[in-house]
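Participant: predicted model, plus sequence, below.
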Amino acid sequence: METYTIKTIEKVMAFATNFVPQNQSSFRGVINSKFDLTPSVGRLPSIGSPQLEIEREKFLLREFKMKAAMHVNIKPENDWEWLSLAQHYGLPTRLLDWTTNPLTALYFATNHSIEELYSDEQLTDGAVYLLISHIYIDASYHINPFDIEETLEFHSPIISDRVQNQSGSFTVHPNPRELFNTEKLTKFIIPGELKREIQSRLSILNVVESNIYPGLDGIAKALKVKYYRETVTNFGAFDSSHYAKKQIKGL
């Protein structure tokens, strides 16, 4: 995997809006450039043998199915679709989230809490991973996701508005504890000092919380960010009095 640092805001936005890959491509944004490509279930504490870990993974999905059934509008038809849904709502799985939209990946690479973005603390470097020309499957794939023997790229049907709004796709990994690396990956580091300006430009392009996270939670997050940003702009959070800073932090 090759690694590059994009050093200016102009080059970052050109990458995200004008990048044309040779073939189909997917992007993944991470808030910290030191984060590697390991599925969330592979980051859980070890419980011994690989077989025991697979059983735990299956148990997690069974529990999710039972408790989520009454909350879904379109019921997933197989484990591929259930894993897709569970991944988007935070269940540890063998999937890694990707998107076909580089702006969405850039959002996740720079999406610190609003309190962090408008503080005077130094932000960590983020990164956007680019994956080109991998092996595509869909939910009709004949092998169960717990039985695959190679890393595949999975395009789920639209069973969640989050999948649709985030232009989501996934990689599915046979050995979730292994770091994903291939010559078809490229890593672009986003300097921390550019993140505030990137988030501001993304908001102009309407890449905002209410679109990334459709629903009431996304609306609430978007309103908080909008009000926070306007308060900082109008009153100067970095130079305001101690009292004003306390008020802004409470938003």
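Facilitator: Done, it's in.
Participant: rest of the way, CA atoms for contacts and neighbours
Facilitator: OK.
Participant: so which bits of stretch 134-146 are buried?
Facilitator: Using 16 or more other C-alpha atoms under 10 Å as the burial criterion, the residues of stretch 134-146 that qualify are His134, Ala139, Pro145, Phe146.
Participant: if you could redo that for stretch 108-117, that was the one I meant.
Facilitator: Using 16+ other C-alpha under 10 Å as the test for burial, stretch 108-117 gives Phe108, Ala109, Thr110, Asn111, His112, Ile114, Leu117.
Participant: tell me how far the closest residue in space to Ala222 that isn't next to it in sequence lies from Ala86.
Facilitator: Spatially, and ignoring its direct neighbours in sequence, Ala222 is nearest to Glu209 (5.0 Å; C-alpha to C-alpha, 6 or more residues apart in numbering). Plainly put, Glu209 is 20 Å away from Ala86 if you go by C-alpha to C-alpha, to the nearest Å.
Participant: structure B:
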Amino acid sequence: MEEISVSSWSELMGLTARLDGWAFRGQMDARWPLLTSLERYLSAYLPDRSSWRLREERAIRIFRRKAHNYLSDPSVLDNDLRCLALMQHHGAPTRLLDFTKSPFVAVFFAMEQSNCDAAVYALNTPRLFTAAPRDFPDMDRDAIDPRTQGNFERYFQPNTNAVLWVGEPTEMDRRLVAQSGTLVVPGILGRPLDEILQEYGDSDALLKKIVLPRSMRDEAMKALYRMNITNATLFPDLDGLARSIGLELETVWQVDRA
């Protein structure tokens, strides 16, 4: 994985312009590895990895049994990827990693609440759309597609396949649309994304880590505000509006009284 440090908003703009078609993920601490919420939860509280598959299966099963009470269309639970995306967006630990097709959305998530150097990870999705692990050339994106019935159970839940899939559910929810979101599904829990990508060849060409210094937060957040990238637009509901008020506390427009 190539690591790049930038020092200004204009430098970041120039860099991301050269990564056309890539996907991006912002993390508020540049020291954090690229691990899913499920990996972090299990590692912290249930370190016995031999039980992880059964625990993940149970969590999904419980969600499916109960979530229908809150859904106007419970059929969304039938598709593995849509079910996982729904769990993820409502706060459940899952093996999904949220990315976005917008580098600016990624910068927002990286810097909004950061008090240290943050990072945006850039993933070469155009190349990954046709790539497969070197040792498993038949396991390309189409072959392991978790939207296909049975593939999630076959290729991902065993936690033995060093593969990853990038894409969106066939039908996207409002948050995924608002955030220009895309999802990364790893086949192994407990290994950071950059380690899995080593199975695909040149990891420097597939993943870049862009370090954002704490000193550029003010400049970045003001630029994103002018672009209408706020919690209110990224989470199009009352919760998003309420979360956006924090940034409003920082924003004061000078009034020209001349």
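Facilitator: That came in fine, so what should we check first? Here the structure is a predicted model, which is why all the values come from computation and not from measurement.
Participant: just tell me what Ala119 of the second structure corresponds to in the first structure.
Facilitator: Counting by TM-score structural alignment, Ala119 of the second structure corresponds to Ala127 in the first structure.
Participant: let's verify that match: helix, strand, or coil?
Facilitator: Following DSSP: H, G, I helix; E, B strand; the rest coil, the label given to Ala127 of the first structure is strand.
Participant: that one touches Ala109, doesn't it?
Facilitator: Yes: counting by C-alpha atoms under 8 Å, Ala127 of the first structure touches Ala109, with 5.8 Å between them.
Participant: any chance you could list residues touching both of these two?
Facilitator: Gly29, Val30, Ile31, Asn32, Ile190 (C-alpha atoms under 8 Å, 6 or more residues apart in numbering).
Participant: list the ones among those that fall in strands.
Facilitator: Gly29, Val30, Ile190 (DSSP state E).
Participant: burial of the second one, as a residue count?
Facilitator: Here the count is done by other C-alpha atoms under 10 Å, and Val30 of the first structure has 23 residues near it.
Participant: gap between it and Leu83 of the first structure?
Facilitator: For Val30 of the first structure, the distance to Leu83 of the first structure - C-alpha to C-alpha - is 21 Å.
Participant: same check on the first one?
Facilitator: Note on Gly29 of the first structure: its distance to Leu83 of the first structure, by C-alpha to C-alpha, is 20 Å.
Participant: these two: which is more packed in?
Facilitator: Using other C-alpha under 10 Å, the more surrounded residue of Gly29 of the first structure and Leu83 is Gly29, with 29 against 23.
Participant: show me what the more buried one aligns to in the second structure.
Facilitator: Aligned by TM-score structural alignment, Gly29 of the first structure pairs with Gly26 of the second structure.
Participant: what ranges do the strands span in the stretch 101-250 of the second structure?
Facilitator: Here the stretch 101-250 of the second structure has its strands, by DSSP state E, counting those that start in this stretch, at 118-123, 164-167, 181-186, 207-212.
Participant: nearest to Arg162 of the first structure, of the ones in strands among the shared contacts of Ala127 and Ala109 of the first structure?
Facilitator: Set against Arg162 of the first structure, the nearest of these by C-alpha to C-alpha is Gly29 (16.0 Å).
Participant: ok, now which ones touch the closest one?
Facilitator: By C-alpha under 8 Å, 6+ apart, the contact set of Gly29 of the first structure is Thr104, Ala105, Leu106, Tyr107, Phe108, Ala109, Gly126, Ala127, Val128, Tyr129.
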